[in-house]
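Undergrad: Sharing a model that was predicted from the sequence below.
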Amino acid sequence: MRFRAVLLRAGSPFAQLWFRIRKPTTFGVKALVRHADGRFLVVRHSYADTRRWALPGGGYKPTRETPAEAAARELHEELGIVLPPADFAVLDTTVTTLEGKHDTLTILTAVAPADAFTLSPEIAEARWVTSLDELGAASVSRWLVKALG
């Protein structure tokens, strides 16, 4: 499992270079998962910027699944959290070119009935927090800030 994380980290610069050259159109989701007690889930990915706290999520093909289905799939793949797509509500949809690609990003939210999770190789660390202040001086994703705004 650790080997997969190393491969993800090693391949990330090549993916970013490909995005800058090809400028593909992509679709992604980010999931703000809340717990009934007011906490929310943040993750640090094992690839790209490994120091930055962010929301779980990833890419999807809109011809194959909806943003809610993609968010449910990504949460299951990355953290072992099972939530039905119907539990997700869209917070925002935005178009960004931050990574050199034309990305339509949908931020969704859902409430998790439990706080248990299992890390996949894509996730270096995950934790439930009540505010961003609990992360100290660590870097925080703009999408995480936007989701909480």
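TA: Perfect, I can see it now. Keep in mind that this is a model prediction, so the values were computed, not measured.
Undergrad: switch to C-alpha atoms for all contacts and neighbour counts from now on
TA: Noted.
Undergrad: Cross-check the contact I'm expecting between His35 and Thr109.
TA: No: using CA atoms under 8 Å, His35 makes no contact with Thr109, being 10.7 Å away.
Undergrad: Compare those two (neighbour count), which wins?
TA: For His35 versus Thr109, neighbours defined as other CA atoms under 10 Å are more numerous around Thr109 (20 against 17).
Undergrad: any idea how far the nearest residue to the more buried one once chain neighbours are set aside is from Trp128?
TA: Take Thr109 and drop its neighbours on the chain: the residue closest to it by CA to CA, 6 or more residues apart in numbering is Leu32, 4.6 Å away. From Leu32 over to Trp128 the distance is 11 Å, taken as CA to CA, to the nearest Å.
Undergrad: where do the helices sit along this structure?
TA: With DSSP state H applied, the chain shows helices at 2-22, 67-79, 142-148, listed in chain order.
Undergrad: Out of those helices, which one sits most buried?
TA: helix 67-79 (a mean of 22; mean count of other CA atoms under 10 Å).
Undergrad: got the contact list for that helix?
TA: By CA atoms under 8 Å, 6 or more residues apart in numbering, the residues outside helix 67-79 that reach it are 28-31, 56-60, 81-86, 88-90, 106, 108, 117-123.
Undergrad: What of stretch 34-45?
TA: Contacts of stretch 34-45 from elsewhere in the structure, counted by CA under 8 Å, 6+ apart, are 32-33, 50-56, 109-115, 122-131.
Undergrad: Return the set of buried residues in stretch 25-36.
TA: Burial within stretch 25-36, assessed by neighbour count using 16 or more other CA atoms under 10 Å, is assigned to 26-35.
Undergrad: And here is the other one:
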Amino acid sequence: MTEVFSAGVLVYRRGTAGIEVLLGHMGGPLWAKKDASAWSIPKGEYVPGEETARVAAAREFTEELGLPVPEGEWIDLGEVRYGSGGRRKTVTVWAVEGDLDPAAVVPGTFEMEWPPRSGRLSVFPEIDRADWFDPATAQDKLGKGQRPFLTRLTESLG
């Protein structure tokens, strides 16, 4: 089984209605018409030993959103492991309080063959939009493997 390591930063803010979290909608044609389970904590892969999970989390946040991680205390939300199809993923996430404007996001890009079997490489944004959600709404937006981080954040903030 192949093991992949990923790290990210979940930015949250406090409002009159409680906390909200900043999520990114996954970019590219495979996610374009999906909403439920199509959003993600800004994160990405790294190789242990080449960089730490925390350094990777900050790098990936900036690569995906085009913005630095807000200044502030990093709250360790731990790891979640999940897998399918012969691939196991370990995701490590921290939370940081901040108030970023989703309109300021300038996402990084990736290449993939599109349309399938066309032989043409097309460029797509890592995320095609970002937005703030209360934790209950974010539970529906996030993929199942990332949902435990929301619970850990709300428990941590009391």
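TA: Here it is on my side, so go on. From a predicted model like this one, the values you see are computed outputs, not experimental measurements.
Undergrad: if we can go back for a sec, from the contacts of stretch 34-45 of structure 1, list just the buried residues.
TA: Among the contacts of stretch 34-45 of structure 1, those that count as buried by neighbour count (16+ other CA under 10 Å) are 32-33, 50-51, 53-56, 109-112, 115, 122-126, 128-129.
Undergrad: Can you tell me which of these end up in strands?
TA: 32-33, 109-112, 123-126, 128-129 (DSSP state E).
Undergrad: Return the closest of the residues you listed with respect to Ala15 of structure 1.
TA: Within these, proximity to Ala15 of structure 1 (CA to CA) peaks at Ile123, which comes in at 17.8 Å.
Undergrad: And the closest one? What does it align with in structure 2?
TA: For Ile123 of structure 1, the aligned position in structure 2 is occupied by Ile127, per TM-score structural alignment.
Undergrad: residues contacting that match?
TA: Shown here is Ile127 of structure 2, whose contacts under the criterion CA under 8 Å, 6+ apart are 24-28, 64-65, 107-108.
Undergrad: quick one: which of the residues you listed is nearest Asp140 of structure 2?
TA: Proximity of these to Asp140 of structure 2 (CA to CA) peaks at His25, which lies at 12.5 Å.
Undergrad: counterpart of the closest one in structure 1?
TA: Using TM-score structural alignment, His25 of structure 2 pairs with Arg44 in structure 1.
Undergrad: Equivalent analysis for Ser84 of structure 2, please.
TA: For Ser84 of structure 2, the aligned position in structure 1 is Leu98, judged by TM-score structural alignment.
Undergrad: returning to what we had before: tabulate the ones in strands among the buried ones among the contacts of stretch 34-45 of structure 1 (a markdown table), appending distance to Arg22 of structure 1.
TA: Below are those laid out as a markdown table (distance: CA to CA, whole Å):
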| residue | distance to Arg22 of structure 1 |
| --- | --- |
| Leu32 | 30 |
| Val33 | 33 |
| Thr109 | 31 |
| Ala110 | 34 |
| Val111 | 37 |
| Ala112 | 37 |
| Ile123 | 27 |
| Ala124 | 29 |
| Glu125 | 31 |
| Ala126 | 32 |
| Trp128 | 37 |
| Val129 | 38 |
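Undergrad: Could you verify my assumption that Leu121 of structure 2 touches Phe110?
TA: No: between Leu121 of structure 2 and Phe110 no contact is recorded; they are 9.8 Å apart, counting by CA under 8 Å.
Undergrad: who touches both of these two?
TA: If you check Leu121 of structure 2 and Phe110 against CA under 8 Å, 6+ apart, no residue is contacted by both.
Undergrad: How about the residue of structure 1 most remote from its centre: what's its closest non-neighbour residue?
TA: For structure 1, the largest distance from the centre (CA atoms, centre = their mean) belongs to Ile21, which lies 23.8 Å off. Closest residue to Ile21 of structure 1 apart from its sequence neighbours, by CA to CA, 6+ apart: Gly100 at 7.8 Å.
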